[in-house]
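Student: just a sequence and a predicted model for now, questions to come.
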Amino acid sequence: MFCSNCGHQVADGLSFCPSCGTKLAGDTNVQPVAPQQSEPQASIPQSPTQDSAIPQTPVQDAFTQQSPIPQSAGVAAAKKPFDKKKIGIIAGAAVVAAAAIIGVVSLISSAGSHKRTLFNDGLLPFQSDDKYGYINEKGEIAIAPQYDRAYGFSEGLACVSVEKEGDELTGFINKKGEVVIDMQYDGASDFKDGIAEVFLGDHVGFIDKKGKYIINPQYKKETVYFIGYDMFLIEDTSGDFWTLCNKKGKSINDTRFDEPDFINICPFYNEEWGSDKDKVDWKTIPLKTITGNYIYINSRGKTVLETQYDSADYFTDGIAAVGIGKKHGYINKKGECIINLQFDKAGAFVEGLASVGIEGKNSIKYGYINKKGEYVVSPQYESARNFHNGVAIVSTYSKRDNDDIYGVIDKKGKTIIEPQYDMLMFGEDKKHLVYELNGNYGYINYKGETDIPGIYEYASPFYSDGYAFVQISRNEFTVIDSKGEKICDNMFEFIYPPEHVAILH
């Protein structure tokens, strides 16, 4: 059939024209939704701040490694070839430092934090002969390679794409490989909280797991974002502010919000390797207003705390990092300042300690403070990541290598593993750290002893189900268990890890 507005030929079954976004005749499934203003809500008075002096430890020069989140780690551009080795390397590392960067607003789904598994729903996507399929935990092919793109399962469904007449169309399959939502979109995201984002031309909408529209594709791309808990941020038609709405498009908070950053607000970016963050309050969410200050909302969209700060993080164990300008400190849930704004960088509290950075002569140096604001490890490192199982990864600068080298310390600052590696990363199994040294990847235990030799061109951290994927050579990937043994003899052109989120548009 053809669109009555622009004349573009449209595939059968589509509700909206992929070219101009016009609603097609004969569709009874969806009704246009526009943001509506709710009744004015009583504003909550701003909580006072209270200065609390903290002991000052002499500061040496320091920096938490803050790896940027590359596009290919979580955003797959349609019809664009991937650098398979680089994707593998960044996929695990992409989220490592996100929570430590002050002002990051990586909203989470109502499911909360969870352990990462390599085999989501028992299946893992792979590439072979330029087609994509799925293997199970025994290394057996569960769904034959037949797709032009395929991503990990989420909530029982997986986003896949096939090319038809030069166009790549996207839909969803179940674990049996059955198409349950037709290949009809120009792109789509994974499901989160039972909702997936879909793209038709320059427009975006949201569907449920039956393929029914929750929000019609009436909005231009990047003018609406799903942030979990059935809440959406939608740009006003004036372009001057954003409104927090429910899935019916009705405003649920009178506050006018600033333009969100997709990478930070996307509900897929919410976890950190090697940090369970069990005590994070994912239901108290920081959002930036058009006046530049942050407020906190709850999972129903109601304002629970107004602040004077222009950067704010999630509450972890009842404490949140906040900042004004370049200085950062910490508040409690009453909005009271419990650790003064004195740090140049401030990370979240994990296992009772937080990494903080102080500007030195040539760089920021990092150490750790306790909840009283006292230094337990003085700022001396080029990077300092969150503690995990009683230890943390830190780095120092090597003149010989003209780069950072990584090691491990305990909570007293005692060196457990001397800085020597080009890269170190915790896994979810609490047994192994993956390392890179001179371009080779392998695994060590928490004592620094080699568990699995550095024989790989790339190796992911171990996931909580006890598996990791490794690269043997340029086009040879496989999966290993915690002993370093391959789960099958098959070699794949590439393996797509769970962090490789499907966002095709």
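Tutor: Received the coordinates, thanks. Numbers count the residues shown, from 1 in each chain.

Student: from now on I want contacts and neighbour counts done on CA atoms only, so please keep to that.
Tutor: Will do.

Student: any buried residues in the longest helix along the chain, and which?
Tutor: In the chain, with assignment by DSSP state H, the single longest helix is helix 84-93. Buried residues in helix 84-93, counted by 16 or more other C-alpha atoms under 10 Å: Lys84, Lys85, Ile87, Gly88, Ile89, Ile90, Ala91, Gly92, Ala93.

Student: list the contacts of the third one.
Tutor: Think Ile87. Neighbour list for Ile87: Ser72, Ala73 [criterion: C-alpha atoms under 8 Å, 6 or more residues apart in numbering].

Student: if I look at it, how far off is Ile495?
Tutor: 10 Å (C-alpha to C-alpha, to the nearest Å).

Student: again, but for the fourth one
Tutor: Relative to Ile495, Gly88 is positioned 8 Å away (criterion: C-alpha to C-alpha).

Student: do the same with the fifth one
Tutor: Using C-alpha to C-alpha, we find Ile89 at a distance of 12 Å from Ile495.

Student: do the same with the last one
Tutor: Distance of Ala93 to Ile495, given as C-alpha to C-alpha: 16 Å.

Student: and the residue lying closest to Asp404 once chain neighbours are set aside, helix, strand or coil?
Tutor: Once flanking residues are discounted, Asp404 sits nearest to Tyr397: 4.4 Å by C-alpha to C-alpha, 6 or more residues apart in numbering. When classified by DSSP: H, G, I helix; E, B strand; the rest coil, Tyr397 comes out as strand.

Student: and here is the other one:
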Amino acid sequence: MNGTLSRATQIVYRVNPRTSSEVDTLTLELTGQARWAGHGREATGTLPAGLFAELVGRLEQYSFKSVTGVHGDAMADYQHEIEVHEGPKKRSRCTLRVNHESGTLLGAAPTGIKEMVKLLDLIVARVQLGILNDESAEQVIAALLRQVDFPYVNPHGDPGAFALIDRRGELLPVSNQRFTMPFSSGLLPVRVDDKMGFVRPSGELVIPAAFLLTLGFSEGLAAVKVAEGWGYIDVKGVMVIPPQFVSAGNFADGLAHVHRGGHGGFIDKSGRFFADPPHASQVGRFAGGFAPYRALSRIGVPAWGYVDRHGAVALPPTHDFAGEFSEGLAAAQQDDLYGYLGTNMEFVIQPQFSVAGEFHGGLAAVAVDALTGYCDRSGTMVIEPRFIRGGAFAEELAPVVLGTRTGFIDTKGKLVIEPSFDTALPFSEGLAAVRINHRWGYIDRSGRRVVEPLYESALPFAGGLACVRRFADPKPVVHTGSKKVIVNLGPKSRPG
């Protein structure tokens, strides 16, 4: 602990139920000593000292350094209070209050507070049940953290600028310009003054900056906004679909979603339009000839179905969820379990999974009893569930999470790249983006670092190039001089 809470010696966590005057209190000492008391009962134990540092690190990561009130309904079921004390006099350096009702935190909860409350609740349960002394410190901390997925927060504040790199990690000339993604058809959107145009990676301006906004190219066409509305241009900058839309999306599977005249629908590359299914409240993109959509079912509850390339309803709203088709199959949820539909809209693999990913290379990541494995197109589990999470296969490798770290397996389930990364993306063109200590770089298939982890974010390689985002310059930490508020990062949250 070397941050602004480096002198912390004690963490106090209180939960106050509305229906009781009793307050459950967990007290954690810097040494690892833990004490829980509530409802006339008490439990004590010793946790790894490193867990205290982990908690303080999370508090600092999410800027929980000022006295913060998160207020919701006055009749909320629970109020949580987290306090951090320091030094011999135990002066309060960090206090958070958050109301909780029916599984939801009320009000404008800061990033990470839900996860922090969950982690503290897990620690409470561990202290209540007794702490196993035969576990190593690393095992205890890993067991707790694998149950909580903390969101990542850029420690530098606002995002940095995009850059384009080659396979050696060298910056391309366009990195000095204000470009955005996606990189498609050899072109990148770029901002020149207050207008958008398109450049090559060399920095050469190919399509003059004449547009108010653009989504970039997809399948050879780019949605662009001018005074008359949204239209589409080709790679030469010619407006091939005149501006007429209130909003416009990227092309996928030859179709793009648009709005005009108060109606939503899809257009093909000739501009032919067909309307969304009746009463659709949400429409996905096309893949494999179908697009999922959400509307009220015949019994009046929101459900998902599919529309085909001609605008006809291929499946009425039937399922709790419906995903995109991939390799002829689409994940669909029924009664809290996922299976896979074929293009005939019947279940090819019956609902049996708690999580179901897309098929890639004939395999899909699926979860059974909270662990992830991989099934084939018949539904046979070819890689047994033993991972915390699993990503899609690409180039015969897939990222998987073991404990709190990510590695890669082959199609036989063999671990070929040891789990040593915070997280990772699937391979593309022989390289995979990986995050190490919150910084992204790239590895090859042997696990060797090819591009050192230097970036805030990173996208897969395409056409020998990859887009990364640089870190912004760090913001200075200003000490307010208060004994209670160590850093004042903004106003307190207002009642929700």
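Tutor: Now that the structure is in, tell me what you want to look at. All of these numbers come straight from a predicted model, not from anything done at the bench.

Student: just give the TM-score of the two.
Tutor: Remark: TM-score between the superposed chains equals 0.51 [TM-score structural alignment, normalised by the length of the second structure]; 319 aligned residues with a C-alpha RMSD of 4.7 Å.

Student: that older thread, joint contacts of Ile89 and Ile495 of the first structure?
Tutor: Common neighbours of Ile89 of the first structure and Ile495 (C-alpha under 8 Å, 6+ apart) do not exist.

Student: run through the helices of the second structure in chain order.
Tutor: Under DSSP H, the second structure gives helices at 49-61, 113-129, 137-145.

Student: now for those helices, which one comes closest to Ala209 of the second structure?
Tutor: Shortest distance between Ala209 of the second structure and the helices of the second structure, using C-alpha to C-alpha, is found for helix 49-61: 39.5 Å.

Student: residues in the first structure aligned with the closest one?
Tutor: Counting by TM-score structural alignment, helix 49-61 of the second structure falls onto no part of the first structure.

Student: which elements pack onto that helix?
Tutor: The contact analysis (3 or more C-alpha pairs under 8 Å, 6 or more residues apart in numbering; DSSP states H and E) places helix 49-61 of the second structure against helix 137-145.

Student: which neighbouring elements make contact with the helix it packs on?
Tutor: Using 3+ C-alpha pairs under 8 Å, 6+ apart, helix 137-145 of the second structure sits against helix 49-61, helix 113-129.

Student: for it, which residues meet the burial criterion?
Tutor: Buried residues in helix 137-145 of the second structure (16+ other C-alpha under 10 Å): Val140, Ile141, Ala142, Leu144, Leu145.

Student: including distance to Gln334 of the second structure, could the residues you listed go into CSV?
Tutor: CSV is the format used below for those (distance: C-alpha to C-alpha, whole Å):
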residue, distance to Gln334 of the second structure
Val140, 36
Ile141, 35
Ala142, 33
Leu144, 31
Leu145, 30
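
Student: among these, which two are most distant?
Tutor: Taking C-alpha to C-alpha as the measure, the buried residues of helix 137-145 of the second structure reach their widest spread between Val140 and Leu145, a distance of 8.8 Å.

Student: compare the helices of the second structure and report which one is nearest to Asp253 of the second structure.
Tutor: helix 113-129 (38.1 Å).

Student: residue range for that closest one in the first structure?
Tutor: Using TM-score structural alignment, helix 113-129 of the second structure corresponds to no residues of the first structure.

Student: relative to the whole chain's centre, how far out is that helix?
Tutor: Mean-position distance between helix 113-129 of the second structure and its chain equals 22 Å (C-alpha atoms, centre = their mean, to the nearest Å).
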